[in-house]
Each structure stands twice: as C-alpha cells, then as structure tokens.
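*Asks:* Predicted model, plus sequence, below.
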Amino acid sequence: MAAGHSVDPARWQEAFEALMGRIAGRFARVEPRRRVRQLVLGLLSDLPRKNCWTIAEWVGEATPDGMQHLLGRAKWDADLVRDEVCDYVVEHLHDEQAVLVVDETGDVKKGTHTVGVQRQYTGTAGRIENSQIAVYLVYAGRRGHAAVDRELYIPRSWTSEPDRCRAAGLGDQTAFATKPELATRMIGRFLDAGHRAPWVAGDEVYGGNPKLRAALEERGCGYVLAVARTHEVPTHAGKFRADALARKLPKRAWQKLSAGAGAKGHRFYDWAVINLAHPGPGSHQLLIRRNRSTGELAFYRCYSPRPVPLTTLVRVAGSRWRVEEFFQAGKGLAGLDEHQVRRFDSWSRWVTLAMLAHAFLAVVRADEHARHPGPADLIPLTCNEIQRLFTTLVVKPIRDAAHRLGWSHWRRRHQARAQASHYSRQAANQA
C-alpha cells in the first residue's frame, strides 16, 4: 500500500470471509455455499449491470446455469439468511438509540408474469408504471445503517388469482397485506428476535395507519411517523387538522434545530411540538417541521413511552432519510433492483443477498471510521469508495481472452435460439 495509507485490504478480505462463514451453515451442500460467495462478490463488483449472466461471466463460470440454479432451485432458505443479515447488522452497527426506518421502493418491470407486478405508482419513476413494490426495514444508528428485513407487496390483483400466485411460487393461500401491515410484520420479527430499537420512523403511508401506530404502542416502541396536513389529531379542545393547529402556533413556539447532517451540511428547519390528548399511557404529540426558506410544513405523529425532549423527536424524524440512502446505495452498489427473476423464491434470494452485500459495505465503513477518522483534507471512506477499493485490491476477476470469447459465443447462441423461437411464434400467429 502507499505510504501512510490506512486501507488494509487483508482486513477487508478477512471481514468478508467471516461474513461468508457466518451464513455458510444455511447451505447444506458445498456447491451452493461456494456459489453464493461468488454471487455476493459479483454484487459487490463494479459491473455496470448485475444479473446471473454478467456475474457468472465475471466470476469465471462458463454459463449462467449455476447462478440461476442457486436462485431458483437450490435448497436453501432465504429467510434464514435474512435473519443472519439482521444479526450481523445489529451486532456491528449497534446503537442503543437506533431507529427502525420503514419505506417502500419500486422496480419498473415489463410484462405481467413477474411476481407482484402490476400498474401502480412508484416513487422510483415518479408516476404510475408497470412495477413491483417491496417494503424494507432499515436499522439506522450513529455508526451507520443497513436493511435488516424485506417484504414483497403482493397486490389484490394477484391474491385474487390463486393460479397466478401458484405459478409465481406463492402459496395458494397468499392473502393480501397492506404496506403498513408488512411493516408491522417486519418490526415484530425484529423485536421478537430479541433485538432492540426504541424508535420507528416512516412516511405518510405508515403514519396515517392507526393499526400500525397501535401495534407499536402496544410493544412500547416509540415512533415519529409522517402524516398528511389533513390528518386529524385529538387535542383537549377537540379534533383538529394538523395544518389548522400549525396556524394557531405563536412565533415563540418554533425552534431552529438540525435534522441531521446532509451532503451539504446540517439540515436546519424550524420545529414545533403540540401535546395531544390520548386515553392510553405514554406521551403523544404532533411534531411540525417548517422549511426556513419556503415555509413549507411537514407533520409527524409521535409517541414515546416516556416524555422526551424536542431534540430527540427531531433526531428520529431526521433519521427517516437513511432509508433513501439505503435505496440509493443498495441499488447503485449492490444490484438490489437488478434482479431479472419472476418467481417469489428467486426474488427473496436475490434481494437478501443484495442486502447482505450492502451490509458488508456499511460495516466496513463503520469499522474504518472508528479506526481511522482520517486527515482533515480527506472525507472519511464512503461505501462507494470501499466498494471500488475492495473490487480493485481484494477481488481478482477473470479477464483472459478465451473466457471472454467463450461468453460471447454463449450469448450469441442463446440469442439465436430466442430469435428463432420468436420468429416461429410470429409465423404461427400469422398463419
């Protein structure tokens, strides 16, 4: 390494092998155990597009058959690996004041056979598209953040057709569940596993759901959940819309506080809090955020088993953006959205391994920040930079000409068969 450089590739490789050893017991046979290691390395690579074909070529396999078998037919339980990812994240990013952040993301898809796909709104595209939606749970602490669970949203257009569900690998009795219900399920799994996070954050989809809020209160779990301006809250003077209460606040009710550091510095807003009337135990409040430049307002329903200061509620509200950072990094660095699979089992396996790959980057980043805060003229190592260095210094992809030419031959043969099949169907339809 360059003189004075703190990066230690051997330590990163040791950390990666330890993580692979951690999940090794979830694979009964040695072949999938070896191949899953190669797949995760491919997810961590600098490939511009990550799928079974590109990763198989990158790691040196002659065809994508083995990778496709690992995702589709090999014997292993993605949920057990997910539990290992959760334990790994909590162990290495542990924070007594961690926040569980819940949110959904969409992947634009073509066709109608990919599990869970339908025309629906997705924030990824910013409009209604043919897409697949998944809800994720992110553990966010001072040392970093990573996803610890995932649930695929199965629309009613699917659950009302058992044959369609069966063809996609879903059970015959698959029942419709809303996104807040999926969030409740994941938070329950996290807490039932013995993990602790005193706070939950989420956007209006989750804040506007009374069943989710009640479930969190029953478990004694605090929350700061966004709600719409039209959301009605109970006060000692009756029920009022959130925006109506904001208009009644005097100037002295607002405080300038940071919602956390962003890429361009601290994110300062004006904040105010109103105590709410509630028959049950605990502290119930309406938190209001005001943009200091535009005056735009945002609203949050808050609960805590015991009263907490405004700064704590602001910190939790600001943590919600960690899930957006996970989506960006998970998709950009670990191929979270690049799965080209149709069945539910294959989807579960791909996104779980992508979560594991991102979690590795997040843990290495936290470890590097703790070991080497870095000189003043350098920002601390980011997940992007760690991925780049890990691929360059640790992973040794195969790049010989014979291997590349063999894959070119395989792709062209596969494409020729697909083209011939397409022309045959076209001719039959025109006959």
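*Replies:* Nice, I can see it.
*Asks:* make it CA atoms for all contacts and neighbour counts henceforth
*Replies:* OK.
*Asks:* need the contact list for Phe16.
*Replies:* The contact partners of Phe16, taken as CA atoms under 8 Å, 6 or more residues apart in numbering, are Phe360.
*Asks:* put this beside the first:
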Amino acid sequence: MDVDWQGDLDRWLAPFVAALRHKTRARMCPLYVAGLIGPGDRKSVQPMAARAGEVGYDQLHHFVAAGVWDSAPLEAVLLKEADGLVGDEAGFLVIDDTAQPKKGRHSVGVAPQYASSLGKTANCQSLVSVTLASREVPVMVGLRLFLPESWTDDPERMARAGVPKDRHNALTKPEIAIEEIDRVIASGARFGCVLADAGYGSSGPFRQALSERGLMWAVGLSRRQTVYPADVDLIFPVAKTGKPRKYHIPNQPPVSAEALLATAKWQKVSWRRGTKGRLTCLFAARRVRVADGHKHRMLDNRMQCMPGDEVWLVGERRSTGEQKYYVSNLPTDTSIKTLAATIKARWVCEQAHQQLKEELGLDHFEGRSWTGLHRHALMTMIAYAFLQSRRLKAAGRKKKSLGPPATTKLAGHKASDPRPLHATSTPTMSPL
C-alpha cells in the first residue's frame, strides 16, 4: 500500500472540508473517510474510532449521526469531482438499487421486501443508487433510502427514526430515481445515456419522465409488457350502432415483448472483452411502440393502452437459457452491437455496490436514524471516489507508453474518453 495515501486523501478532501465550514467537522470528516479506507474488517463507528486513536467513539458518532450540518454541499462537491473523473457526453448514468440485510425492525426503512441484488425477499434496507460512469469506471454519486409502506403508514415510527417531514409521503423507487436524476442534471455533470434494470424500466412514467427531460435511455423491461409493431396505424372505426366513436384505436392488437421477438432474427453479438475472452450473447432488436399510452375501452369492452413513442425493443438470450428484455430510445440507425454494448454497460454499478460493501463498509453502519444512514453512505461514496481518482491517475501513468487512444460512438456522440481501463474484473480498492 502506498504509504502516502493519507496525505493524498487530505489534499483530495480539501473541497469537502471547506464545504463543511466548521473546525470540528473539518477534522472528523477526513478521519471518518480514512477509517473507511484503512485496514480492518469492520467499518462501523466504534472500531473505526478505536483504530484511529485520535478521536473518541462519541465524537465520531456525533459527527455522522447527530451533528447539525447539511449534506447537500458535500453531495454537490462529490458530483463535481465525479464529473471531473468520469463525466463524458458519451458516458452513462446508471440507476439501480442495493439491499442491506438487517435484523430487527428499528433501523430506518428496514422491512421484509424484495431485494433485486439478493434475488429474493429479505429483511433489509433498500437504497436507490445513482452511478456516473465512463470508460468502464464507475463513481457512485447518490444513495437514497426507499421507505416501504410499513414505514410511511406509521408516522410515529418515522419520527423516531428522524425521517424528514418531506419524506413522509410514500415514493416509489422510480420516483426517487427521477429526483436524483434531476439533481445530477442540475449539477451540470455530463453523461449521454441513462441505464436501469427492469425494476425501473418497466415503469411507463419513469421512461416518460426521462424522455420529457430530453434524455437518451436504455432500460430493462418485463417480458410480459405489451407492445405494438412500429408500423401500427391508428384508425377511426365507424360504429354500426350506438354513439359514434370519439377516439382512434390501433389496427393491430398488442402482444408481449417476448412474443414479438420470438420470431425475430437473433444474432451473436460481442460487446467487450472479459477476463476469459470476448463476452457474447444472442440479441434481437425491433422497432416497436410500447403499449403505455392512455387507456381506451375497446369494442369488446376491454381496456387497452394505446401505442406510445417508437423505440427499440431488444432481447437477450444468455448461454444459461435465461432471456432478458430491454427498451431504448436510442436513434433508429443505432446498430445492434451499440444497443448491446449500451445495455450491458450497466454492470459497472454492480461492481461499485460490491466494492462499497466489501471494501468500504457501506452496510456496516449500526445506527438506526435516517440522517446517520445517509451520512455514512455519503462518506463511503466520497471514499470510493477518492480511490477511483487514484486508480485513474495510476492508469494514466501507464497509458503514456501506449499508442493513440481508442474511441467509440454512442447515440451520435463522439467519445472523448481514453483507452478503456479494462475493468473487466473486480479490482482491489486499495489506495494503490
């Protein structure tokens, strides 16, 4: 380990410390972040304070859980630093969620709920994550707790956990994600495309909110989602009896995404090199209109959603037999290889989740409050961004002896990024 990493950390943290605008907090912040990065398996407050030797448990706990200070200025600095590291018009903003298994029921937001990262229902906290990424390098910039109904329906429980008043109304994960995306946009951070799994992409309002903001997106979709072929026409049938129809209706019935691609042409596509060679899967893509428009009552008295905007429907068949479906508003001339590479770029957030937990103790916080959980999560993201900055510097030094940088294209944007860092396996998050 580089013996001078702590000196580098102090210099790198200077803008964060300045944003705290308080002498004691300015001392606690570097100690907390250094405790997350440094040695030791457990990254909760008590063992970090014991290892530091410079500060007591009470002081460090007060800083993260009870001190009166605003996280927003530090979050703004984190976004600025992340943009400097990986911001790129050809990059990605990845939306996902990560689960933190918990025992008991008193930690804020903990409840039996489905955890996509665990693939099952578990007693856990679930946080919506936002990751800025380019060149296969992720920097996480947002972690926001999702509150299930068992919490939002219990005002006393919310008050005991210190949940802010403006968070007492129930919000879905896609709604939390849109709030976070707006925060990233307002910061000026650069990215070219929003990525998300089917937990978000299957929400019509989520996709529509992205489009309303003028964003490009490629998101997962339920195989059961009904879609129309792109050439569907809206007709105005003449009623034989009764009142004349007021609205146009589709001239074709919708079918599931799975059924529409079942007869499509599937082809083997390789999107990047992994540790064991090129990564390939079978993909198929067709232009469709998702059935997520306004609802009309049909002649047989069924309620049917009208066609939405024209988009790409993409299917993936994995070697395991598993099939996945996606939808994207990338341009009509986008190649299937670019569609596949864009969809698969979401993997970097899973890498970030793993490293934040295994290396930096994201899930080690033992407090129960809303404030403490979010401040601890913010400190882990700051620590992670610092380590990524060192990794990029080290990779930059190595690249000086290489030839001209490779470039790629996404959605009409020219990529200005240098040669990929080949982050195809989970790297160590030591301070290099």
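*Replies:* Right, received. Where do you want to start? Predicted, not measured: the structure shown is a model, and the values here were computed from it.
*Asks:* Which residue ranges of structure 1 form strands?
*Replies:* Residue ranges of the strands in structure 1, as given by DSSP state E, are 99-108, 118-122, 127-141, 144-152, 199-202, 222-227, 232-235, 238-241, 255-262, 265-275, 283-290, 297-304.
*Asks:* Please report how far whatever residue of structure 1 lines up with Ala133 of structure 2 lies from Glu181 of structure 1.
*Replies:* Under the alignment (TM-score structural alignment), Ala133 of structure 2 pairs with Ala140 of structure 1. Distance, Ala140 of structure 1 to Glu181 of structure 1, by CA to CA, to the nearest Å: 21 Å.
*Asks:* So which of those two has more stuff around it?
*Replies:* Ala140 (30 against 15; other CA atoms under 10 Å).
*Asks:* To Ser45 of structure 1, which of the strands of structure 1 lies closest?
*Replies:* Closest approach to Ser45 of structure 1 among those is made by strand 144-152 (18.5 Å; CA to CA).
*Asks:* what about Ile386 of structure 1, neighbour count?
*Replies:* Ile386 of structure 1: 19 neighbours (other CA under 10 Å).
*Asks:* One more: Lys357 of structure 2?
*Replies:* By other CA under 10 Å, the burial measure for Lys357 of structure 2, its neighbour count, is 16.
*Asks:* can you tell me which residues contact it?
*Replies:* 363-364.
*Asks:* picking that back up, I'd say the match of Ala133 of structure 2 and Val99 touch.
*Replies:* Yes: Ala140 of structure 1 sits in contact with Val99 when judged by CA atoms under 8 Å, with a separation of 5.2 Å.
*Asks:* what's the overlap in contacts for the two?
*Replies:* Contacts common to Ala140 of structure 1 and Val99, judged by CA under 8 Å, 6+ apart, are Ser319.
*Asks:* circling back: any chance of the strands of structure 1 in JSON lines, with distance to Ala359 of structure 1 too?
*Replies:* Formatted as JSON lines, the strands of structure 1 follow (distance: least, CA to CA, whole Å):
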{"stretch": "strand 99-108", "distance to Ala359 of structure 1": "15"}
{"stretch": "strand 118-122", "distance to Ala359 of structure 1": "25"}
{"stretch": "strand 127-141", "distance to Ala359 of structure 1": "10"}
{"stretch": "strand 144-152", "distance to Ala359 of structure 1": "5"}
{"stretch": "strand 199-202", "distance to Ala359 of structure 1": "20"}
{"stretch": "strand 222-227", "distance to Ala359 of structure 1": "24"}
{"stretch": "strand 232-235", "distance to Ala359 of structure 1": "38"}
{"stretch": "strand 238-241", "distance to Ala359 of structure 1": "40"}
{"stretch": "strand 255-262", "distance to Ala359 of structure 1": "21"}
{"stretch": "strand 265-275", "distance to Ala359 of structure 1": "25"}
{"stretch": "strand 283-290", "distance to Ala359 of structure 1": "31"}
{"stretch": "strand 297-304", "distance to Ala359 of structure 1": "29"}
